[in-house]
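Engineer: compute the structure for the input listed below.
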Amino acid sequence: MTEALDKMKVEFIGREESVQAVAAACQDTGEVPERYVRPKMDADPLIADAEGYALPTIDMSRLLNPESSEEESAKLGAACEHWGFFQLVNHGVDGELLGQTKADVAAFFGLSPEEKSAVAMPPGGMQGFGHHFVFSEEQKLDWADLLFLVTRPVEERSLGFWPTNPSTFRDTLDKYTLELANVTEQLFRFMAKDLGVDHEALLGTFRGLPQCVRVNYYPPCRQADRVLGLSPHTDGVGMTLLLHVNDVQGLQIRKDGEWYPVVALPGALIVNIGDVLEILTNGKYKSIEHRAVVNPDTERITIAAFHSAHLSCTIGPLPELGNARYRAMDGVEFTKGYFAAKLEGRRYLESLKL
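Structural biologist: Predicted structure coming up:
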């Protein structure tokens, strides 16, 4: 994946200063640097206590149980069609592994700036500790640091960017991402069942289940209403699985023109449909705009695992799902267009509609 992006000449501008360091300075001065200050986030209202609002919850154990699979598969399809997001419980990922993953990630972000710089993202690079989607010196920046790694296929890993401190980090991440790949493949199979398509036709687009991980660190900010942890966007992949490392909330999804907060259930994986899956399903499943807000008092840490289309495949609506509503293209063209759109809501996905 990284080689393909290099060939596409995606232009990023690297920054050396971490947001964690900026946040520490702000605690002393009380002032947020202008590059991080966003316009008031009131263009779309935030629904805090909407009656009847609840992100759908899908139970993997019920999907796998022949006696409840049909009913739970229908719930899964409805969640993908009407929300594009759901919480996955009883997913089968070992609890001890989840705990170790959270501990290792928190320990990494607790290191000194010098120690984290050992895996710093090079200028124009994609992997390592640093920042993405920085295209110019004038744009507004997100209030977040990240560690981005290609995790699958294994042969595409650049282990020089995988932290060795804490000492268990590499082994833990290897095991955790393998578990998530298995969960993702199972979900794709049940989605194919709900859609009434051959599961191999759906899985073929994700041959080998290419996977990347983005670990997000959102420092606290006393003026949290003036910054954004992550700009509104959709994910240019097939499916994303998000794990909250700590209990600090901040994810919001946009539904019917309004922003809804997501309160993660303990131990759950937050799953969302990406642009590729919306295209494959000819618009039946929805890739939903989402953002991350910042807590004024406490850091927030999450791990997002992205499962992407194979770059050599063709991305287009499955023929069984009616007249195509999106144009088809190869994986490289799609990925290049997604990055060129600069993480601006659904703009790129909407441009692909026929």
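
Engineer: from here on, contacts and neighbour counts on C-alpha atoms
Structural biologist: Will do.

Engineer: what's the spacing between stretch 89-108 and its chain's center?
Structural biologist: Offset of stretch 89-108 from its chain centre (Cα atoms, centre = their mean, to the nearest Å): 17 Å.

Engineer: which parts of it are buried?
Structural biologist: Buried residues in stretch 89-108, counted by 16 or more other Cα atoms under 10 Å: V89, H91, V93, L98, Q100, T101, K102, A103, D104, V105, A106, F108.

Engineer: contacts for that stretch, please.
Structural biologist: Residues external to stretch 89-108 that are found in contact with it (Cα atoms under 8 Å, 6 or more residues apart in numbering): 57-61, 116, 163, 165-166, 168-169, 172-173, 175-176, 179-180, 183, 215, 245-246, 267-269, 301.

Engineer: want to put them side by side, so please do this one too:
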Amino acid sequence: MATLSEAYRDNPLLLHHIIPLDFRSARSVPESHVWSPSDGFSSGEFSGEWFSLPVVDITDRDAPELMGRACRSWGAFQLTGHGISGRFMEEVEAEARRLFGLPTEQKLKALRSPGGATGYGAARISPFFQKYMWHEGFTIMGSAEDHARELWPHGYQSFW
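Structural biologist: The predicted structure follows:
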């Protein structure tokens, strides 16, 4: 079975599938990012009281099954019972805001290569959809310090 890195290397993305929309400079929604109800979701589909992301307590003995069910039905879940402090989570969120708040030119210095698995870029699943996702991401495998140095040559220490 191939590793994730090997799968990405063997199935490279085109550059326009890697570089995300520059949310700061966009003055209107480009047609490439306009999703209609026929694309699978209506604008009101994920609103209202019924919208509730599945919550899975990792200490529950049925957690693996619950995670699998949540991923199959929702594609995501909230994990609780992990013991990670709220303060640490706030610090992680602050660093994520700092990362994604960088100017686009700075983020592009850490752009994921077409066959790469790590770095800055759009979701790897983007090519499977007719429209682009409203998403930018930063995938880290291995040394977070190496990635942080690409973005913050001076001041990377707090990121990792």
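
Engineer: superposed, what's their TM-score?
Structural biologist: Here the superposed chains carry a TM-score of 0.65, computed using TM-score structural alignment, normalised by the length of the second structure; 145 aligned residues with a Cα RMSD of 3.8 Å.

Engineer: picking up where we left off before, narrow the contacts of stretch 89-108 of the first structure to those in strands?
Structural biologist: Taking DSSP state E, the ones among these that sit in strands are T57, I58, D59, V215, L269, I301.

Engineer: any of the contacts of stretch 89-108 of the first structure buried? List them.
Structural biologist: By 16+ other Cα under 10 Å, these give 57-61, 116, 163, 165, 169, 172-173, 176, 179-180, 183, 215, 245, 267-269, 301 as buried.

Engineer: can you put the ones in strands among the contacts of stretch 89-108 of the first structure in a markdown table and add distance to V19 of the first structure?
Structural biologist: Formatted as a markdown table, those follow (distance: Cα to Cα, whole Å):
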| residue | distance to V19 of the first structure |
| --- | --- |
| T57 | 33 |
| I58 | 35 |
| D59 | 37 |
| V215 | 14 |
| L269 | 26 |
| I301 | 13 |
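
Engineer: quick one, helices of the second structure?
Structural biologist: Counting by DSSP state H, the segments of the second structure that form helices are 4-10, 63-73, 86-100, 104-107, 144-151.

Engineer: D22 of the second structure: which of these is closest?
Structural biologist: helix 104-107 (6.7 Å; Cα to Cα).

Engineer: tell me which of the ones in strands among the contacts of stretch 89-108 of the first structure is nearest to G124 of the first structure?
Structural biologist: V215 (18.7 Å).

Engineer: show me where the first structure has strands.
Structural biologist: Under DSSP E, the first structure gives strands at 57-59, 85-89, 128-130, 145-152, 211-218, 230-233, 239-244, 251-255, 258-261, 269-273, 290-292, 300-307, 314-315, 329-330.

Engineer: against which helices or strands is the fourth one packed?
Structural biologist: When contacts are defined as 3 or more Cα pairs under 8 Å, 6 or more residues apart in numbering; DSSP states H and E, strand 145-152 of the first structure packs onto strand 128-130, strand 211-218.

Engineer: one more time with 10 Å
Structural biologist: Contact here means 3 or more Cα pairs under 10 Å, 6 or more residues apart in numbering; DSSP states H and E; on that basis strand 145-152 of the first structure packs against helix 19-29, helix 95-109, strand 128-130, helix 169-195, strand 211-218, strand 300-307.

Engineer: residues in the second structure matched by the fifth one, start to end?
Structural biologist: So that's strand 211-218 of the first structure. The aligned range for strand 211-218 of the first structure in the second structure is empty, by TM-score structural alignment.

Engineer: just list what that strand packs against, helices and strands only.
Structural biologist: helix 19-29, helix 95-109, strand 128-130, strand 145-152, helix 169-195, strand 239-244, strand 300-307.

Engineer: same list, the ones you listed, but as TSV with distance to S136 of the first structure please.
Structural biologist: Shown next, in TSV, are those (distance: least, Cα to Cα, whole Å):
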stretch	distance to S136 of the first structure
helix 19-29	17
helix 95-109	26
strand 128-130	15
strand 145-152	17
helix 169-195	32
strand 239-244	27
strand 300-307	25
